[in-house]
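1. predicted structure and sequence below. I'll ask about it afterward.
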Amino acid sequence: MNDRTVGRHAGPGLNRRRFLAAAGLTAAGAALATTIQDRAEAAPAAAGVFRVPVEDVRHTRTWMAWPDTTSIWRGKLSGVQADIALIARTIAKYEPVVLCANPGSAAKARQMCGPTVTVISSIPVDDCWMRDTGPVFRTDGYGGLDTVGLNFNGWGDKQTHAKDALVAERIAAYVGVPFTYADLVGEGGAIEQDGAGTLMATRSSIVNRNRNPGVSERQLERAMCDAYGASKVIWFDGVYGQDITDDHVDATSRFLAPGEALVQMPVAADTDDYARDARKQYSVLSASTTAAGRAMDVMRLQGPDYNKIRSANRDFLASYANFYLCNDAVISAQFGDKRADEAAKATLARLYPDRRIEQLDIDRLGTGGGGIHCVTQQQPAA
């Protein structure tokens, strides 16, 4: 669920950009944020040897989740399930996929995903956004693996999340690795890491009172670095209040390697808040350095023309940048703008010459405001 940064103009409709489903909001987020603030006031813990690796490392498996809630998806549910199944089956050609489903819908998930995907019903879920609800896996370079939870609160109590708030800890227990909670409220799609000490994120998502009220940017920066094993954060302003994520970074800007990043750029005619945000992200990154002091090498990934894509939904997320790296492949989306789709595939092939590029039609998920990276969470090999 991310991530959401390159959608079109705000407008009514059933999708994540317009706060898809307000059912089941709780006071838990506010109480948790108070606890986070208290902890953030204390001296930060010394950085350990564990850090979140860059995403092109080898994986043990991919984690996903099965949506089954009509109060969230309404008439779109069957189409979104078809897209989730397609993504899971595609990734399963390259590495194991474990998909968490509620007991009542596990059989349908198995039927739609097929025998190559492992469906488990012991970890209940509210929705499909495993990037945000799942644990963040860390490695120490010596065979050690642990996990961090980002205290998921339904993107600022915008959506029910009683089950999803527990997914990270339950997956860690299932895998049998240590688990700790970070000293901030956030989501995996809100933070990008290069695996060598540098993070990037939008202020609109992290420095936001719906997640971290009263906590300063400096405190949050320390908490992020402690959780990810990093020492520097590159901040973008982002876009406040126009989508459920408050502008996750992973739909626009991604790390490729230490000192290397890409930004999905809008077409020249796009001038909405998300287009302006993308151009600013490119500018900020181009002027930034890594934690090691190296100048950033920033590449452009041209986005599609929204007048030429298949979807007519004004809030559709057409993000090539929201791709997922799995073992030996890059799983990305295509949107029906043939020239842009082909150009994006060629760009990804140049960036990852040793991987197969798979482009999928996931328009139902895109109409819901998410992409492939949003619904996946990698478990790196220790």
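-> Everything's here; your move. Numbering: from 1, shown residues only.
2. only C-alpha atoms from now on, for both contacts and neighbour counts.
-> Will do.
3. contact partners for residue 134?
-> 63, 149, 167-168, 171, 188, 377 (Cα atoms under 8 Å, 6 or more residues apart in numbering).
4. in ChimeraX, select just the buried ones from those.
-> In ChimeraX, this line selects whichever of these come out buried by 16 or more other Cα atoms under 10 Å:
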select :63,149,167,168,171,188,377
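5. tell me the spacing between the closest residue to residue 210 other than its chain neighbours and residue 315.
-> Nearest residue to residue 210 in three dimensions, chain neighbours excluded: residue 156, at 4.5 Å (Cα to Cα, 6 or more residues apart in numbering). To residue 315, residue 156 is 20 Å away according to Cα to Cα, to the nearest Å.
6. between these two, who's got more neighbours?
-> Between residue 156 and residue 315, residue 315 has the larger neighbour count (other Cα atoms under 10 Å), namely 27 against 22.
7. can you confirm the more buried one is in a strand?
-> No - secondary structure of residue 315 (DSSP: H, G, I helix; E, B strand; the rest coil): coil, not part of a strand.
8. pretty sure it sits against residue 367.
-> Yes - if you go by Cα atoms under 8 Å, residue 315 and residue 367 touch, sitting 7.0 Å apart.
9. thought residue 290 was touching residue 258?
-> Yes - at 7.5 Å, residue 290 counts as touching residue 258 under the criterion of Cα under 8 Å.
10. what about the two, which has more around it?
-> residue 290 (22 against 19).
11. shared neighbours of residue 290 and residue 258, anything?
-> residue 198.
12. residue 64 and residue 132, how far apart?
-> Distance, residue 64 to residue 132, using Cα to Cα: 11 Å.
13. out of the two, which sits in the more crowded spot?
-> A direct count of neighbours by other Cα under 10 Å for residue 64 and residue 132 places residue 132 higher, at 34 against 27.
14. please compare the first structure with the one that follows:
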Amino acid sequence: MTAPIPAAIPAEWAPHRAMWVGWPTHAEYWFEHLEQARDEVEGLVLALAGPGREQVKLMVGSEEALSGAQARFAGVANVEVVPGRFGDIWLRDTGPIFGAGSRTAAAFKVNGWGGKYDMAGDDEVAGQIGEHSGVPLTWNDFVLEGGSLDHDGEGTVLTTRQCVLNPNRNPGWNQDEAVAAAALEHAVGAKVVVWLGDGLLNDHTDGHVDNLARFVAPGVVACPIAWGQKDPNAEVYDATARDLSAVTDAGGRKLKVVRIPSPGLVLDEDERPVPASHMNFLIANGAVIVPTYGDDQASRFACEALADAFPDREIIPLPSNAILTGGGSFHCISQQEPA
């Protein structure tokens, strides 16, 4: 008997009963950035745990780091420090994707982002989160990271060919959109899959969509517009906007595209462009947390645009420079449990 198609994954702006966040744990992955990364994640957690917002479940990946995390958040309402095991903090990718009402959650194979970062414990994250949350998991026999998808709550799913059709994930899907779309239909209730092209330059996730394009309302998608003349992703941003403008969603609407200023050119210590993105914002109960990377004017313009998209939520910009050295930002290290 064929398994029934699940309901669509709720949009991120739907109410949450909790928000998972990963705590920077392993010094061997963060090097000299560890303490700054912890400070940045602490800022995120405190913003999320504000009055009327989220019940935060902060997963700490080792016994050695547990007491320090507990001390930081001792007495902070709405923050539960959860002992766990993981390779690194990217719970969006290694954790499960919760369905409506968090009655079930979809879990997937983990292969270290196409074999590039195979870290002990990452394949255990989904099971730990499911067990702690009391939510039964439906396991899917293919590789998928949560950051490679974005959902509108009605069955429209955004993704990129660069990641989801990459032969380093599921070789049988290589350039076969129909096979991949059928798998996503049975795993996350996808009715329409919007296939975008490439993600950001030097994105080690092979182009996760949560750095590129995000639903902000039914029928409305935000994507970046280049900031500054040296923005290395200007052509990718414009191609993404064109592709989105040509798409009809699961509700029969032609997508409206909102352009959000990018952070522009951001370089690492070796002068290489890094995938800094305001699109890695996190939609929380009552707030949108926006990562910033040192350009005050770019982040101000991005926050103003997001305030127009989310008039009922507080827009909170927070620094994410150290977290970015690990390859992601606020959305990448979190995962919501819908109410």
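-> It's in. Note that the coordinates shown come from a computational prediction; the quantities given were computed from them, not determined experimentally.
15. before we move on, back to that, shared with the second structure, which of the contacts of residue 134 of the first structure?
-> Using both residues aligned by TM-score structural alignment, their matches' Cα atoms under 8 Å as the contact test, the members of the contacts of residue 134 of the first structure still in contact in the second structure are 149, 167-168, 171, 188, 377.
16. quick check: the farthest pair among those residues?
-> 171 and 188 (14.6 Å; Cα to Cα).
17. residue boundaries of the helices in the stretch 251-382 of the first structure?
-> Using DSSP state H, counting those that start in this stretch, the helices of the stretch 251-382 of the first structure run over residues 273-286, 338-351, 363-367.
18. typo on my end, the stretch 51-200 of the second structure
-> Assigned by DSSP H, counting those that start in this stretch, the stretch 51-200 of the second structure shows helices spanning 63-72, 91-94, 112-115, 125-133, 161-164, 177-188.
19. give me the mean deviation of the last one from the first structure.
-> Once superposed with the first structure, the aligned residues differ from helix 177-188 of the second structure by a mean of 1.5 Å; criterion: mean Cα distance after the TM-score superposition for the first structure.
20. what distance do you get for the aligned residue in the first structure for residue 194 of the second structure to residue 61 of the first structure?
-> Matched to the first structure by TM-score structural alignment, residue 194 of the second structure sits across from residue 234. From residue 234 of the first structure over to residue 61 of the first structure the distance is 29 Å, taken as Cα to Cα.
21. quick check, residue 263 of the first structure in contact with residue 250.
-> No - look at residue 263 of the first structure against residue 250 with Cα under 8 Å: they stay out of range, at 9.5 Å.
22. what about the strands in the stretch 251-382 of the first structure?
-> Under the criterion DSSP state E, counting those that start in this stretch, strands of the stretch 251-382 of the first structure are mapped to 253-257, 260-265, 297-302, 324-326, 329-333, 356-360, 377-380.
23. Serialize these to TSV and add fields for distance to residue 273 of the first structure.
-> Formatted as TSV, those follow (distance: least, Cα to Cα, whole Å):
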stretch	distance to residue 273 of the first structure
strand 253-257	15
strand 260-265	13
strand 297-302	17
strand 324-326	25
strand 329-333	23
strand 356-360	27
strand 377-380	28
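24. nearest to residue 79 of the first structure, out of the ones you listed?
-> With Cα to Cα, the closest approach to residue 79 of the first structure among the strands of the stretch 251-382 of the first structure belongs to strand 356-360: 13.8 Å.
25. equivalent range in the second structure for that closest one?
-> Against the second structure, the aligned range for strand 356-360 of the first structure is residues 314-318 (TM-score structural alignment).
26. please apply the same query to stretch 66-74 of the first structure.
-> Against the second structure, stretch 66-74 of the first structure falls on residues 23-31 (TM-score structural alignment).
27. contacts made by the matching stretch with the rest, please.
-> Residues outside stretch 23-31 of the second structure that contact it (Cα under 8 Å, 6+ apart) are 34, 37-38, 41, 58-62, 65, 69, 88-89, 325-326.
28. what residue of the second structure is the furthest out?
-> What lies farthest from the middle of the second structure is residue 1; by Cα atoms, centre = their mean that is 33.6 Å.
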